[in-house]
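Trainee: need a 3D model of the sequence below.
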Amino acid sequence: MMLSEVTPVPEAVLPQEAFKAHLRLGTGFDEAGLQEAVLISFLRAAIAAIEARTGKVLLARDFQLTLSTWRDPQMQALPLAPVQMIQSVTLVDGAGSEQLLAPERYRLEPDSQQPRLRPVGGTLPVIASGGAVRMAIRAGMANSWAALPGDLAQAVLMLAAHYYEFRDDTRLQGGCMPFGVTSLIERYRALRVSLGVGAAGDRGFGRNLGPGADA
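Mentor: Next up is the predicted model:
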């Protein structure tokens, strides 16, 4: 399995002004002389960390998922959530020739924890020996910052501010995340439940930790 991000979160969607206001209140931030690129890098890092910890895509963007085999011909669990749409499914044979699968042959089964690709009648198409299937996927909880749940938005600002405040501290290791942030994101973290073939162990977007795992 190979999952790659096709389009990053656009800079225009990132809450730069809200982050500046948060820094002024929380850290005595002085805006003079600080480059916008620095703030953007902290916001991107915070979003990436929270997405990895929760297994949820916060802001909508495009991904490409490549598989060499189906885990189950009746359904394929997708390694990121929530999925808004499956844009295309392409079969690639061992020689590299591509065949676009008709949208009528598959459907998305939405799920907040583990969405699935399912066939419409019959089974998923056979993947040729030495070949692959490539899926274009649009995933994300919100299309804009304003549409993101308030607790997740606050968690991003708090973690980005934490990174800013301790930007010169190289001692923080092991996925250190402030308690206030972990408490805000706790309810969004993926549950460790068994759904049969292709369940939690098949998820590949960042670190999918259950509630009992280390914060």
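Trainee: CA only for contacts and neighbour counts going forward, please
Mentor: Noted.
Trainee: show me what contacts residue 67?
Mentor: Neighbour list for residue 67: 1, 2, 132, 133, 134 [criterion: C-alpha atoms under 8 Å, 6 or more residues apart in numbering].
Trainee: same thing with residue 142?
Mentor: In this structure, residue 142 makes contact with 58, 59, 60, 148, judged by C-alpha under 8 Å, 6+ apart.
Trainee: from these, which two are the most distant?
Mentor: Within the contacts of residue 142, two members stand farthest from each other by C-alpha to C-alpha: 60 and 148, at 10.2 Å.
Trainee: between the two, which contacts overlap?
Mentor: Joint contacts of residue 60 and residue 148 (C-alpha under 8 Å, 6+ apart) are 141, 142.
Trainee: who has more neighbours out of the two?
Mentor: Between residue 60 and residue 148, residue 60 has the larger neighbour count (other C-alpha atoms under 10 Å), namely 21 against 16.
Trainee: tell me the SS of the residue lying closest to residue 42 once chain neighbours are set aside?
Mentor: Leaving aside its chain neighbours, residue 42 sits nearest to residue 160 (5.1 Å; criterion: C-alpha to C-alpha, 6 or more residues apart in numbering). For residue 160, the assignment made with DSSP: H, G, I helix; E, B strand; the rest coil gives helix.
Trainee: my guess is residue 160 contacts residue 45. True?
Mentor: Yes - in this structure, residue 160 is within contact of residue 45 by C-alpha atoms under 8 Å, at 7.2 Å.
Trainee: with neighbour numbers in mind, choose between the two.
Mentor: Higher neighbour count among residue 160 and residue 45: residue 160, with 24 against 16, using other C-alpha under 10 Å.
Trainee: before we go on, could you also do this sequence so I can check it against the first one:
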Amino acid sequence: MTAQGEAGALAASLAELKAYLRIAMSDEDAVLAGLLRSAAALCEGFIGQWLIVREARETVSGDGRWQRLSARPVAAILDVRAVDGAGGEEALPPERYAIDIDASGEAWVRTRAVSDGRRLWVRYRAGMAEDMNGLPEAIRQGIVRLAADHYAARSGEGAAPPAVVSALWRPWRRMRLA
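Mentor: From the prediction side, this is the model:
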């Protein structure tokens, strides 16, 4: 299952983007903020990591095998519950499950009890930084450059994103092999 988490904070500031575009007026702030959110989502997809720490909820198999959580880097696992087919939940005490978070932020969870057909509902926090100031400068600069490129291309001209954006993000790219 895919982690569900709601992005809230921007990964780069509106002021940075406006300065880059040399825009002084505030009449297009909503459009620019949307472009920043879109560029940040594309960045997360490209590098395979969440940027700003946020809470996630994910349902995984409760069959006793290690289950990898999909968001990363995981900062903390907050709650593990067993969920039956009817949707009934039971909070699991720590002795009934095991968790592992490695140095790169990959996280796994499994039940220690014999499987009874229930699934695990896991609530956790994942992301690279608590706010935009904690992100590497190259990631923020790539987000600003991509948002600016989308702003410039809004008249309908379809062009490939600047290669510099992927060059800025590539050092943080994490890929999983199937």
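Trainee: please state their TM-score.
Mentor: Comparison of the two superposed chains (TM-score structural alignment, normalised by the length of structure 2) gives a TM-score of 0.86, and 177 aligned residues with a C-alpha RMSD of 2.4 Å.
Trainee: give the contact list for residue 24 of structure 2.
Mentor: residue 18.
Trainee: aligned partner of it in structure 1?
Mentor: Residue pairing (TM-score structural alignment): residue 24 of structure 2 is matched to residue 31 of structure 1.
Trainee: measure that match to residue 23 of structure 1 for me?
Mentor: According to C-alpha to C-alpha, to the nearest Å, residue 31 of structure 1 and residue 23 of structure 1 sit 9 Å apart.
Trainee: closest to residue 35 of structure 1 among the contacts of residue 67 of structure 1?
Mentor: Using C-alpha to C-alpha, residue 2 is the member of these that lies nearest residue 35 of structure 1, at 34.4 Å.
Trainee: so which of the contacts of residue 142 of structure 1 persist in structure 2?
Mentor: Mapping these onto structure 2 (both residues aligned by TM-score structural alignment, their matches' C-alpha atoms under 8 Å) leaves 58, 59, 60, 148 still in contact.
Trainee: Serialize those to TSV and add fields for secondary structure.
Mentor: Shown next, in TSV, are these (three-state DSSP):
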residue	secondary structure
58	coil
59	strand
60	coil
148	coil
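Trainee: put together a markdown table for the residues you listed, with distance to residue 179 of structure 1 on each row.
Mentor: Shown next, in a markdown table, are these (distance: C-alpha to C-alpha, whole Å):
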| residue | distance to residue 179 of structure 1 |
| --- | --- |
| 58 | 20 |
| 59 | 23 |
| 60 | 26 |
| 148 | 21 |
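Trainee: nearest to residue 38 of structure 1, of those residues?
Mentor: Once C-alpha to C-alpha is applied, the member of these that ends up nearest residue 38 of structure 1 is residue 59, at 19.8 Å.
Trainee: ok, the equivalent of that closest one over in structure 2 - contacts?
Mentor: With TM-score structural alignment defining the correspondence, residue 59 of structure 1 maps onto residue 52 in structure 2. Contacts for residue 52 of structure 2 were tallied using C-alpha under 8 Å, 6+ apart; they are 7, 9, 10, 11, 126, 127, 128, 129, 130, 131, 132.
Trainee: what about the strands in structure 1?
Mentor: With DSSP state E as the criterion, structure 1 has strands at 2-5, 61-67, 76-77, 83-92, 98-100, 106-109, 116-119, 132-139.
Trainee: would you format those strands as JSON lines with distance to residue 37 of structure 1 included?
Mentor: Shown next, in JSON lines, are the strands of structure 1 (distance: least, C-alpha to C-alpha, whole Å):
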{"stretch": "strand 2-5", "distance to residue 37 of structure 1": "20"}
{"stretch": "strand 61-67", "distance to residue 37 of structure 1": "20"}
{"stretch": "strand 76-77", "distance to residue 37 of structure 1": "36"}
{"stretch": "strand 83-92", "distance to residue 37 of structure 1": "29"}
{"stretch": "strand 98-100", "distance to residue 37 of structure 1": "39"}
{"stretch": "strand 106-109", "distance to residue 37 of structure 1": "37"}
{"stretch": "strand 116-119", "distance to residue 37 of structure 1": "37"}
{"stretch": "strand 132-139", "distance to residue 37 of structure 1": "25"}
